[in-house]
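Novice: Below: sequence and its predicted model.
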Amino acid sequence: MAKLSELLSSPGLETANVVTGSLPAREVSDVAMVDDPARLHKVPEGAVVILTPSLLAQAQAYHLDIWGRTVAERGAALLLLHGYHPEKVPRSATRLASRSEMALACVPAETDAARLVRAIGRVIDAGSEDALARATAAARALAEAVEDDLTTAELCALAAQAAGCPVQARRPQDGEVGAPVLIDGVEVDHVAVPDAAGPGGDLARIVARLTAETAARVTIARRRAEELPIRSRSQLLSELLTAGPQHVIELVPRARSLGLGIDDWHAVVQLDVDTEELSEAQRFGFGETLGTVVMQAVGRSGAGHGEGGGAGWHLAYADGTPLLVRTWGRNPGEGAMRKVRAAVETVHAELARRMPERRVRFGIGSVHETVEGLRASWAEARAALLSDDPAHGARTPEIVVFDDLGLHRMLVEWYTTHTARTAVRDLLAPLERLGPDKCAMMVRTLRVYLDQQGSLSGTATALNLHRNAVSYRLKRIVSLLDVDLDDPDQRLALHLACRAWKLS
């Protein structure tokens, strides 16, 4: 496609007299010569519409208004009156064209019609060829830069030089062409092409997308190189949190050798992100990208910056979901939780900006000492997240601090004992043999039923199920567990087990 201004200044159209003042920033994509008003309803968008001398010879002033409105509604870029004197064009027609962002021009009757059409066609074809050549040049320049460690802004400058159009590293404004820099579905940057006129209409879209994709590949390569020494610490920290007691003893010396302040003071922040629509492989990639964004955001918060040794913020993963570990070389005192929460608020604001469609929640554990305290803080962070249960109809804040939960803390402290964990596991073992998904459904049904004090109607409402479906599930649960829900002791044990089950 070509710019309207380029078209009217090209050879063969130098005699055209524009009567609408300044030219609109329009693109021209086709040409149509019309000698029958019925054909005006079929002109393509972006076309130059040429009204023939024979048609104009029988036209009254109001006809130009009607025909102009018709082609303007079709999206024509230029209405060209062949053999019509500029002074005869009614002001109503020029005003209508200006309001519709369509140019209106006249060419003398002696201008050869075939030559006129060929001249317009050459400009349109040349515009497409030029756009393709410039896009190819940008693609070649960006492909050669993949191995270089360039920022998005530097890649934009490279693409702009090759394509001959402005390319900038920022969010596109209204009316601008742009593309996000995506890494595993997370927007980490943006590319904007401000001038999308003329052949740059298609060119802008191609260059923006090519630049954004190249920026994503370069960013991934840079992060992998930067994170190699960090990854080993992150993986070890993840193992320390999730390993069994005997394995933890074996991991502690390795953690010390890598500079992790494992004997220091820790607070864990667990993230909870809604990723149900993603496959397992997609969740893993999404989790890694999310972890990188989280660490960048917490770094910008300034919390823990400049601390030596193993102190500061660290990244770990549990089931593919990132979690943050804040470590201090000494007891941080009473103000620690306030500072941790402030850092988490910075992370939450950044994720809300980048992923407005996803709800991200944070559970913050208390400050504890040594590796045992690290694991205890993680259990508390998960417990804080458990306080948000849709079955209860309440929506808790996005940031939940374990210390603020009151009586809910007692459940975690009870469950951290070996006796309690064994009792819960043994009691619910028949349900766990059904498989993870069915077990989760059964445990949740039983827990809500007990929360609703044995009300089938209340449970059905909370779970959005029919009363008969709840009754059927409960009969099967009672049969599998071989329990009596009318026995107060058994009911209490089941209630505690269901509430503690999600901590396991």
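Specialist: Sure thing, it's come through.
Novice: can we go C-alpha only for contacts and neighbour counts from here?
Specialist: OK.
Novice: Just the helices from the stretch 1-150 of the chain, written as ranges.
Specialist: Ranges of helices in the stretch 1-150 of the chain, per DSSP state H, counting those that start in this stretch, are 4-8, 53-57, 61-73, 91-99, 113-144.
Novice: Please compare the first structure with the one that follows:
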Amino acid sequence: MLSAPGLDGLRHLAGPRAGRAVRGVRLVEDLRDLVGQPPGSLVVLTAAATRQGTGYRLDVAVRDAAAVPVAALVLTAFDGPLPATATALAERGAVTLLACDDGPDLAQLAIAAERALAGSAADALARAEAATSAVLRAGGDPERIAAAASQALGVPVRAGLSGFSAGTAGPSGAPEAPDGHLARATRLVLEVAALAASGGHADDAPVRSRSQLLTELLIAPEGQALRLAGRARALGLSIDAWHIALRVEPTALAGPERYAVLDAAGPAAARLLRSAGGPDWHSARADDALIVIRTQQLDPGREGLRAAVAAAERLLGHLRARFPEAALRCGVSGAHRGPLGLRTAALEARTALLRTPASASPVTAHDAAGLDRMLGEWYSSDAARQAVQELLTPLLALGQKRAEPLVRTLQSYLDHRGSPARVAEELHLHRNAVSRRIRRIETLLGADLDDPQQRLALQLACRAARL
């Protein structure tokens, strides 16, 4: 049905919302003239004709309209209610019944409908003006921008990873864009939409600044991170409060496609979580993942952790529906306080994902009571990371592909108190292969695995290195 400036005062009463194609506009002052209208007409009944259509006369008028068939009947000065029989006849005859309640100027209504049908330059300009205004009021959110542009243009507009597109689905499933003057107006509106979405709302500027600073806090060396805390306080970040981190990863994507999803998901995640009220939410980027931080002044306790997991599930459901190809997963940390606690929370959220198979639940929480929590807090400091690097340097220098099985073997060997048989069972190796690996590890590290202090240091280092 028609959608254009000048026609937004029409109200749907009955019949299909998207019915027959409209081929012309006719003004009718007597219901008896309905039978002579061209098929596919949008018939506007004057107030006098609408008053004739009471009771069974309206049923007869709907039957006559269906017999033509007309596309739609517009009842002017209609105060309803619509009889059930007329509603049923409209549905059965595929006639759309509309009402215009505000004492319309019938000439202007007819002209607006004719312009919409003819695709005139004036109509296209009016649509573009209305759509541009609606897009700029949409607050920078791509989904809201697309909905606003669709309503004002009368053309379906969709938001995707590559930007905005418009048109109805053709026989092949690909979108078929409008043509003529409306096509030019649509292209103009899509360009404005892209600019509005990339820049966001003016009110989001402080949010973007805080997001950039959070990213620096998460990736900077410990000493620099502490110096950045002052800037964070100046921007209104409650950096000294309690933090829970949500880490969102598009596990099925890499390269530009991964970055495109993360760029789009960050603002969407922050808006969705903030709309629910409660604690502060901020987003950042680190290690090719989206980090969303939940901050509040008091220790959230177990209830706060459960609320964070529920928020993560709600968020991931929304993002998975929007980016189904990305296979998004989310790890949730425990609660930690202060600038270094923020970094620990981000590390725990990452550990939660590493410890959980991709085939498991898409949202996984860190074990708040386990050894990994203590190791995470210890390993979040630069001194601890440097100590781990120094202990394992001969192994790590081999490169990730060769070092990872050696570190895993060493950790298992130390966990099982030096039993090659238990290591072979856990790692699905032959006992002789385990013994050869252990001898090679001892040679590379120059370590004595019978020394209790060296064993403990290496055991902690192996676990921390895999966080």
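Specialist: That came through, no problem. Worth saying up front: this structure is predicted, and the values here are computed from it rather than measured.
Novice: picking that back up, which one, of the helices of the stretch 1-150 of structure 1, ends up nearest to L456 of structure 1?
Specialist: helix 61-73 (61.4 Å; Cα to Cα).
Novice: In structure 2, what range does that closest one match?
Specialist: Under TM-score structural alignment, helix 61-73 of structure 1 corresponds to no residues of structure 2.
Novice: go on, stretch 115-123 of structure 1?
Specialist: The aligned range for stretch 115-123 of structure 1 is empty, by TM-score structural alignment.
Novice: now stretch 181-194 of structure 1, how far from the centre of its chain.
Specialist: 9 Å (Cα atoms, centre = their mean, to the nearest Å).
Novice: just stretch 323-341 of structure 1 next, same as before
Specialist: 30 Å.
Novice: Then stretch 422-440 of structure 1?
Specialist: Relative to its chain's centre, stretch 422-440 of structure 1 lies at 36 Å (Cα atoms, centre = their mean).
Novice: if we can go back for a sec, any chance of the helices of the stretch 1-150 of structure 1 in JSON lines, plus distance to Y472 of structure 1 and mean neighbour count?
Specialist: What follows is those, written out as JSON lines (distance: least, Cα to Cα, whole Å; neighbours: other Cα atoms under 10 Å):
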{"stretch": "helix 4-8", "distance to Y472 of structure 1": "72", "mean neighbour count": "20"}
{"stretch": "helix 53-57", "distance to Y472 of structure 1": "80", "mean neighbour count": "14"}
{"stretch": "helix 61-73", "distance to Y472 of structure 1": "62", "mean neighbour count": "18"}
{"stretch": "helix 91-99", "distance to Y472 of structure 1": "68", "mean neighbour count": "17"}
{"stretch": "helix 113-144", "distance to Y472 of structure 1": "61", "mean neighbour count": "18"}
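Novice: Include distance to P430 of structure 1 when you put those helices into JSON lines, please.
Specialist: As requested, those are arranged in JSON lines below (distance: least, Cα to Cα, whole Å):
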{"stretch": "helix 4-8", "distance to P430 of structure 1": "75"}
{"stretch": "helix 53-57", "distance to P430 of structure 1": "87"}
{"stretch": "helix 61-73", "distance to P430 of structure 1": "70"}
{"stretch": "helix 91-99", "distance to P430 of structure 1": "74"}
{"stretch": "helix 113-144", "distance to P430 of structure 1": "57"}
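Novice: Of all those helices, which one comes closest to H408 of structure 1?
Specialist: That would be helix 113-144 among these, by Cα to Cα, at 55.2 Å.
Novice: so where is stretch 371-383 of structure 1 in structure 2?
Specialist: Going by TM-score structural alignment, stretch 371-383 of structure 1 sits over residues 339-351 in structure 2.
Novice: in the stretch 51-200 of structure 2, which spans are strands?
Specialist: 72-76, 96-100, 157-160, 163-166, 168-169, 175-176 (DSSP state E, counting those that start in this stretch).
Novice: Dump the ones you listed into TSV; add mean neighbour count and distance to G338 of structure 2 as well.
Specialist: Output for the strands of the stretch 51-200 of structure 2, formatted as TSV (neighbours: other Cα atoms under 10 Å; distance: least, Cα to Cα, whole Å):
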stretch	mean neighbour count	distance to G338 of structure 2
strand 72-76	25	64
strand 96-100	23	60
strand 157-160	20	37
strand 163-166	19	38
strand 168-169	14	51
strand 175-176	14	50
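Novice: Among the ones you listed, which comes closest to A268 of structure 2?
Specialist: In terms of Cα to Cα, the element of the strands of the stretch 51-200 of structure 2 nearest to A268 of structure 2 is strand 157-160, at 12.5 Å.
Novice: Tell me the helices and strands packed up against the closest one.
Specialist: Counting contacts by 3 or more Cα pairs under 8 Å, 6 or more residues apart in numbering; DSSP states H and E, strand 157-160 of structure 2 packs against helix 142-153, strand 163-166.
Novice: next one: it to chain centre, how far?
Specialist: 13 Å.
Novice: what's the helix or strand containing L385 of structure 1 in contact with?
Specialist: Using DSSP states H and E, L385 of structure 1 falls within helix 370-386. Here helix 370-386 of structure 1 makes contact (Cα atoms under 8 Å, 6 or more residues apart in numbering) with 240-241, 252, 262-270, 272, 361-368, 400-402, 405, 409, 412, 416, 502-503.
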